[in-house]
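Trainee: Okay, sequence plus prediction incoming.
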Amino acid sequence: MKRVMTSMAALAIGAGAAHAGGVERSTQSVGILFEQGNYAEMSFGAFNPDVSGTFPTGAESGDMAPGYGTLSLGYKQQLNDQWDLAVIFDQPVGAKVNYPAAANTGYPVGGSNATIKSSAVTALVRYKMPSNISVYGGLRSESVSGKASLYQGGANYYNLDTSEETDFGYVIGAAWEKPEIAARVALTYNSKIEHEFDAKETAGGADFNTNFTTTVPESVNLEFQTGIMKDTLLMGSVRWVHWTQFDISPPVYVGNPLLSGGEPLVDYADNTITYNLGVGRRFNDQWSGAIMFGYEKHQGGTVGNLGPTDGFKSVSLAASYQATSNIKITGGVRYVDIGNAKTEIGPYTTDFSGNDGWGAGLRVGINF
């Protein structure tokens, strides 16, 4: 029964790519530490948003948020009765922005595009103490790079291309379990990671070699689950991210008011709290299913043109199939109602509303 319940808790993670505050692409879950015995997994996710806005003149931006994919890998080794080791690969932050050309839409910033790419490897150890309490922690190595090209009225007026930088942070946490009812509460802190980039900025037909620092913010995860009746599990998470620590402020861009108005290329005025709550159910020895609801508060105000979303509501459906005694396949789909947002272009305000997206995910896990 414990193994079945642990399997069902994993459905929440396998229900598609994340869509949350800032440029987040991974929830940095430590759930793999609680798998039984030795365990390995591979997960693929895809998310296809539809995000567009309307300028006061009536010009439509067109869909400026292309779809993207995610990959994660995990390995957990039980060293002995008290110690576990896990290694996780994921893509914690990312962005993909591509406004259709102004010649096709008439939208003032048409043609503007940006990408952020990342990858991270996290090594964790867990120590089991008396009274079903455990502590865990480790190090994260994170690599990040980015590009941006800004257009106004069909003309390219600024470009940014950064180096790929690898830096380190840490993870600490504690958990309590009650195996008889498949209960577990895990609280995890992920430190901020500062990256100092070498960059090439292009403005006014000239190239500038510069550098600047960006912080991928700290976060706190609360993950929980408990059996509420036979073969039925209540599960969820609360995730806080300190997004006001994050900004992209290349010196040439920020230092020229004609380019930026003195504002960062990207920054966030508010931190975010993301909630997920769902129920999993074991149907028989092979099949389990789950439904999960997600929510992130709409903050209001204006947001940047390279990220015109604000909050969300979501629902996920997932199913898990125990293919053999040690191979488990989990798949899911997710619908996201993307929160309405407003952006500023000069003295004007663009309205982004009625946007949504679909995600899907597949995870294969092997116990050995």
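Mentor: Received the coordinates, thanks.
Trainee: Could you use CA atoms for every contact and neighbour count after this?
Mentor: Will do.
Trainee: Just confirm Leu265 contacts Val252, I think it does.
Mentor: No. Contact between Leu265 and Val252 fails when scored by CA atoms under 8 Å: they sit 10.7 Å apart.
Trainee: higher neighbour count, those two?
Mentor: Remark: of Leu265 and Val252, Val252 carries more neighbours, 21 against 17, as counted by other CA atoms under 10 Å.
Trainee: what about that one, distance to Glu165?
Mentor: Val252 is 20 Å from Glu165, where distance means CA to CA, to the nearest Å.
Trainee: same question, Ala203
Mentor: 23 Å.
Trainee: Phe55 too?
Mentor: As judged by CA to CA, Phe55 and Glu165 stand 37 Å apart.
Trainee: if you count what's nearby, which of those two comes out ahead?
Mentor: The neighbour comparison of Phe55 against Glu165 (other CA under 10 Å) goes to Phe55, with 19 against 15.
Trainee: Now do the helices in the stretch 101-250 of the chain.
Mentor: According to DSSP state H, counting those that start in this stretch, the stretch 101-250 of the chain carries its helices in the segments 102-105.
Trainee: Any buried residues in the longest helix along the chain, and which?
Mentor: Counting residues, the longest helix found in the chain (DSSP state H) is helix 2-9. Going by neighbour count (16 or more other CA atoms under 10 Å), the buried part of helix 2-9 is 4-9.
Trainee: Following it in sequence, what is the next regular element?
Mentor: Following helix 2-9 in sequence order, the next helix or strand is strand 39-50 (DSSP states H and E).
Trainee: still on that earlier bit, just flag the most distant two among the buried residues of helix 2-9.
Mentor: Val4 and Ala9 (8.8 Å; CA to CA).
Trainee: what's near enough to touch Thr27?
Mentor: Going by CA atoms under 8 Å, 6 or more residues apart in numbering, Thr27 touches 18, 92, 239.
Trainee: for comparison:
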Amino acid sequence: MLQKFPVAKITLALLSLAAASLSQAAGLDRSGQDISGFFNDGTYTEIDYAYISTDITGYDNAYKDPVSGESIAISKTQGEYGQGRSINNITDDAYTFMRYGVKADVNDNISIGVFYDEPWGAEVRHSGDNNFVSNPDQKVALPSPYEEGAVIPIDISQIDKNVGTEGYNHASNVDVFTETWTGLVGFKSNGFQVYGGPVLQKAEAKVQLRGNAYGPLTGYNAVVNSDTAMGWSAGVAYSKPEIALNAALTYRSEIEHETPIAENMPALDSNLIQSVIRAKGYTGLLSSTVTTDATVTTPKSVNFNLQTGLSQEYQLLGTLDVRWVPWNDFQIVPPLYNAFSKVAEPDGLPLIMYDKDQWQIDVGLAKRFNKKLAGTVVVGWDSGAGNPVSSLGPIDGYWSLGGGVKYNVTPEWAISAGGKYLKFGDATAKLPNGYIVGDFQDNDGYAAGVKLSYQSQ
């Protein structure tokens, strides 16, 4: 029998912790959807806890109209941006999530497993005095093509009661939360393994837009009801234990959620807005509060994970993790929001959209110090999903440096701890119609986590 490379087993769980599970990536990507535990021999189980703290601050737009000299809060090109008031940290509440999984070998060829994670998410909290926060007596100027110089009084104190957004006060806020359970069945032969299975996903979201940055859309509320839907995952892997080589390519499908969305847009209670709608050729009136069935589709993804022994003498292992998510195909289009936006844009607008696909790459080096202790360092890069970016997540990718240690308490039980520093790319925030609403620079964050794992062969 060929002898296994001695560093492989002791570092595998550690590497997934430091490289994948602590990401703050493009779009709504949070967990990296790691399933590396499925490729351990024998019975394996793990539980992760991760803590992410970020500092994302910037300035709103104080662009002055070249004719009137008045501040109009938004502009349609980057050249029309003027630094305005400061935007406090929009992620001042640290984000935490858990991940766990269990895997077992039925026989020498067949393996089964179940893995839980929280793949997509967002938590944005605006505060302070800027264009993303409303005043109770706010009046919003109507941008072209609305009636020139017209204003709409928005009674902010009355709008939170309609769709369950009490407690959000007068600031723009976003919450997106998902949970995913991935079931896997794998068949191994001659070093190769094919695997796949169903994916059960639960998703919900809440959005609140406030302030002059959103023009007549200020006061908009949306609640995407909790929904559970099915998708699937499949992949192929190859291993060669004598050189600690493990490679896996995993595809995850889109998952389509058809669920009621409750929306409230107080500007539609304005006679002026309704007259503009009629002048644009729309018959009837749009109601300011509606609940309609809509579709929200979470994106597909592809993960490639590679590890290989580099030096048996020094007990070194190298890793490469690559992830692709096609955010360019992703949109959230609430029906009322979209219908109202058609007054200004013939095709209407989504609430959230991205311009580019995401690429995420992590390169790691691990070393086994003795039979119980191993350590790793990881350098990472995330491309982001385009710049300018959504005002609901204003970073343009990142560079990262992370590392961690793993200690085998017993031959079966181990505890790992890791951390990562992230330097975010500077980003210009825009609305889906292209209007520039803010600028975010010199931002960073860090992540930390622990993992408890058990493996028995």
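Mentor: Good, I have the coordinates. This one's a predicted model, so the numbers in the text were calculated from it and none came from an experiment.
Trainee: Burial check on Asn190 of the second structure, number of neighbours?
Mentor: For Asn190 of the second structure, using other CA under 10 Å, the count is 9.
Trainee: all strands for the stretch 151-300 of the first structure, in order.
Mentor: Listed in chain order, the strands of the stretch 151-300 of the first structure (DSSP state E, counting those that start in this stretch) span 155-162, 165-178, 183-190, 193-203, 206-216, 219-229, 232-241, 247-248, 266-267, 272-282, 287-296.
Trainee: Could you tell me where the second one falls in the second structure?
Mentor: Counterpart in the second structure of strand 165-178 of the first structure, with TM-score structural alignment as the criterion, is residues 227-240.
Trainee: With the first structure overlaid, report how far the matching stretch is off on average.
Mentor: Stretch 227-240 of the second structure, aligned to the first structure and superposed, deviates on average by 0.8 Å (mean CA distance after the TM-score superposition for the first structure).
Trainee: What residues of that stretch count as buried?
Mentor: Across stretch 227-240 of the second structure, burial judged by 16+ other CA under 10 Å covers 227-240.
Trainee: Ala86 of the first structure - that's part of a strand, no?
Mentor: Yes. When DSSP: H, G, I helix; E, B strand; the rest coil is applied, Ala86 of the first structure is found to be in a strand.
Trainee: Translate Asn98 of the first structure into the numbering of the second structure.
Mentor: Under the alignment defined by TM-score structural alignment, Asn98 of the first structure corresponds to Arg125 in the second structure.
Trainee: Neighbours of that match, how many?
Mentor: For Arg125 of the second structure, the neighbour count with other CA under 10 Å is 19.
Trainee: What of Leu124 of the first structure?
Mentor: Counted with other CA under 10 Å, the neighbours of Leu124 of the first structure add up to 20.
Trainee: who touches it in this structure?
Mentor: Taking CA under 8 Å, 6+ apart, we find Leu124 of the first structure in contact with 85-87, 136-139, 171.
Trainee: Might one say that Thr232 of the first structure is in contact with Phe283?
Mentor: No. Taking CA under 8 Å as the definition, Thr232 of the first structure is not a contact partner of Phe283, at 9.3 Å.
Trainee: For the strands of the stretch 151-300 of the first structure, give me a markdown table that also has distance to Ser43 of the first structure.
Mentor: A markdown table is the format used below for the strands of the stretch 151-300 of the first structure (distance: least, CA to CA, whole Å):
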| stretch | distance to Ser43 of the first structure |
| --- | --- |
| strand 155-162 | 29 |
| strand 165-178 | 22 |
| strand 183-190 | 21 |
| strand 193-203 | 24 |
| strand 206-216 | 23 |
| strand 219-229 | 19 |
| strand 232-241 | 19 |
| strand 247-248 | 29 |
| strand 266-267 | 30 |
| strand 272-282 | 19 |
| strand 287-296 | 17 |
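Trainee: Select, out of the ones you listed, the one closest to Asn80 of the first structure.
Mentor: Taking CA to CA, strand 165-178 is the member of the strands of the stretch 151-300 of the first structure nearest to Asn80 of the first structure, at 18.1 Å.
Trainee: Which elements pack onto the closest one?
Mentor: When contacts are defined as 3 or more CA pairs under 8 Å, 6 or more residues apart in numbering; DSSP states H and E, strand 165-178 of the first structure sits against strand 133-152, strand 183-190, strand 193-203.
Trainee: Recalculate using a threshold of 10 Å.
Mentor: strand 113-129, strand 133-152, strand 183-190, strand 193-203, strand 219-229 (3 or more CA pairs under 10 Å, 6 or more residues apart in numbering; DSSP states H and E).
Trainee: Mind putting the ones you listed into a markdown table with distance to Met292 of the first structure?
Mentor: A markdown table is the format used below for those (distance: least, CA to CA, whole Å):
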| stretch | distance to Met292 of the first structure |
| --- | --- |
| strand 113-129 | 26 |
| strand 133-152 | 27 |
| strand 183-190 | 18 |
| strand 193-203 | 30 |
| strand 219-229 | 13 |
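Trainee: now for those, which one comes closest to Gly361 of the first structure?
Mentor: Nearest of these to Gly361 of the first structure, taken as CA to CA: strand 113-129 at 18.4 Å.
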